[in-house]
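Novice: sequence-free structure coming up:
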């Protein structure tokens, strides 16, 4: 079960998993043609609500018969704003935390009985912003909480056969950066730049040693590894995939 599956990292995860013969339920607020073509069972759902999370897990159990892998990827995206702390009101905070933190909490809670039974895996998609406090403050703090959640769940449910790990991408070539109405466009406008010029400079500003944005498929490959038996001894880890942007130990 993959959330945020209609585009970006989520769509890449769906394509990678279905390419390996995995049956996937892909959830998104809006089901795109790309998601339909990726071979997943598409589910249109609003994961910012408790009802939406419950509906998705019920649908996945009905379609798949059980859940072996839960990828909590939904977050940021359309809710990304360039608002600073003093301009981020309660609505922005609540909306961000509902999607970036409480949706994973609710989905994990609902899916855990099946994951325990099948000795499955959970991969939470966070961000290097949780470590270096970059990006919108509401988003970065929600992702930091998600990191802690992953550690706590790994400790509690690892002995019961469920592996919980986190993937923290750096700037990645997704609509967040490239859409004309996305976060990248907001940042470009604040600096009086054209979007294409702004995005081209992101790797250098972020310190990405590769000189380019991370590709969604690269993140998807890492997630697929963590969901597989190849990572059987990996518990409670946070894998950074950022082109070398994060310099801390």
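Specialist: Great, that's in hand. Remember, predicted model here, so these are calculated numbers, not experimental data.

Novice: please count neighbours and contacts with C-alpha atoms only from this point.
Specialist: OK.

Novice: surely residue 167 forms part of a strand?
Specialist: Yes - per DSSP: H, G, I helix; E, B strand; the rest coil, residue 167 lies within a strand segment.

Novice: okay, now it: neighbour count?
Specialist: Residue 167 has 23 neighbours, counted by other C-alpha atoms under 10 Å.

Novice: same check, this time on residue 19
Specialist: Residues near residue 19, counting by other C-alpha under 10 Å: 12.

Novice: next: the one 10 residues further on.
Specialist: When neighbours are defined as other C-alpha under 10 Å, residue 29 has 17 of them.

Novice: could you pull up the residues touching it?
Specialist: Residues in contact with residue 29 (C-alpha atoms under 8 Å, 6 or more residues apart in numbering) are 4, 44, 45, 46, 47.

Novice: out of the residues you listed, which end up buried?
Specialist: The neighbour-count test (16 or more other C-alpha atoms under 10 Å) marks 4, 44, 45, 46, 47 as buried among the contacts of residue 29.

Novice: and the comparison structure, right after this:
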């Protein structure tokens, strides 16, 4: 198939989980792909899986200087950029009394600040038209305990799909969001849940999902593919929730 034939694309956080699966879908649809990551092991594995034609770069989403450097690399590599999937992020679930200022800042730096300044740095690089897809979360809508800071970062990020669409549309740049529910990805391995409790925690989470299971990365990737493609050219400032019905429960 060729839904993205010849499209020059960038996927941040593309070395594992949803990002890596999306990279595979983009490649299958004819896109040229650059992915970023921050874990050397994941970067090496992604390079092996995606092949030598894919540029796999190390870039810390929290570091504005690295995001600005990334934009320069993309300009040198492609000339112009047709699609960016801003997927890099961190999910930290901690009771409110345990948060420190450093932890708070780190979450916002990775999930909001870095991606925001990457968009800014890419403005001269975007083609006209171009598509920006933000990976947000249903936690922007759901009041889950211990998610206060994570949910706040995702609510802020989600809002950019509307405000930046309004500001950038005259440049031919449309911005949309995909908001996953719980998905089986390495992100959940970063939550610090002891192995002894992981199975029970997974059962508890699955019980909140009407579909009765976690989502799969490819189910999110297909929504991203639609938003990245010209099929969605009349979709602007919108959000696609892919959550197995989780938000039906409030």
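Specialist: Yep, it's here. The model shown is predicted, which means the values in this text are computed figures rather than measured ones.

Novice: could I get the TM-score for this pair?
Specialist: Scored against TM-score structural alignment, normalised by the length of structure 1, the superposed chains reach a TM-score of 0.89; 235 aligned residues with a C-alpha RMSD of 1.7 Å.

Novice: just to revisit the earlier point, from the contacts of residue 29 of structure 1, which single one is nearest residue 189 of structure 1?
Specialist: Closest approach between the contacts of residue 29 of structure 1 and residue 189 of structure 1, by C-alpha to C-alpha: residue 4, at 26.1 Å.

Novice: does the closest one really touch residue 76, like I thought?
Specialist: No - if you go by C-alpha atoms under 8 Å, residue 4 of structure 1 and residue 76 don't touch, sitting 9.7 Å apart.

Novice: now the alignment partner in structure 2 of residue 19 of structure 1: how far from residue 194 of structure 2?
Specialist: Under the alignment (TM-score structural alignment), residue 19 of structure 1 pairs with residue 28 of structure 2. In this view, residue 28 of structure 2 and residue 194 of structure 2 are 37 Å apart by C-alpha to C-alpha, to the nearest Å.

Novice: and for residue 206 of structure 2?
Specialist: Using C-alpha to C-alpha, residue 206 of structure 2 is found at 18 Å from residue 194 of structure 2.

Novice: all strands for structure 1, in order.
Specialist: Secondary structure of structure 1 (DSSP state E): strands at 2-3, 25-28, 41-44, 69-72, 121-125, 163-169, 238-241.

Novice: which one of those lies closest to residue 10 of structure 1?
Specialist: strand 2-3 (6.5 Å).

Novice: from the chain's centroid, how far away is the closest one?
Specialist: Remark: strand 2-3 of structure 1 is offset 8 Å from the chain centroid, using C-alpha atoms, centre = their mean, to the nearest Å.

Novice: what stretch of structure 2 does it fall on?
Specialist: Using TM-score structural alignment, strand 2-3 of structure 1 pairs with 11-12 in structure 2.

Novice: how far apart are the matching stretch and its match in structure 1?
Specialist: When structure 1 is superposed, stretch 11-12 of structure 2 averages 0.5 Å from its matched positions, counting by mean C-alpha distance after the TM-score superposition for structure 1.

Novice: what does that stretch rub up against?
Specialist: Here stretch 11-12 of structure 2 has contacts from 19, 23, 33-37, 61, 84-88, using C-alpha under 8 Å, 6+ apart.

Novice: kindly reformat these as TSV containing distance to residue 162 of structure 2.
Specialist: Listed next are the contacts of stretch 11-12 of structure 2 as TSV, based on distance: C-alpha to C-alpha, whole Å:
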residue	distance to residue 162 of structure 2
19	22
23	25
33	26
34	26
35	25
36	25
37	27
61	22
84	16
85	16
86	15
87	17
88	20
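
Novice: aligned counterpart of residue 209 of structure 1 in structure 2, please.
Specialist: Checking TM-score structural alignment: residue 209 of structure 1 goes with residue 210.

Novice: that match and residue 246 touch, don't they?
Specialist: Yes - assessed by C-alpha under 8 Å, residue 210 of structure 2 is found in contact with residue 246 at 6.2 Å.
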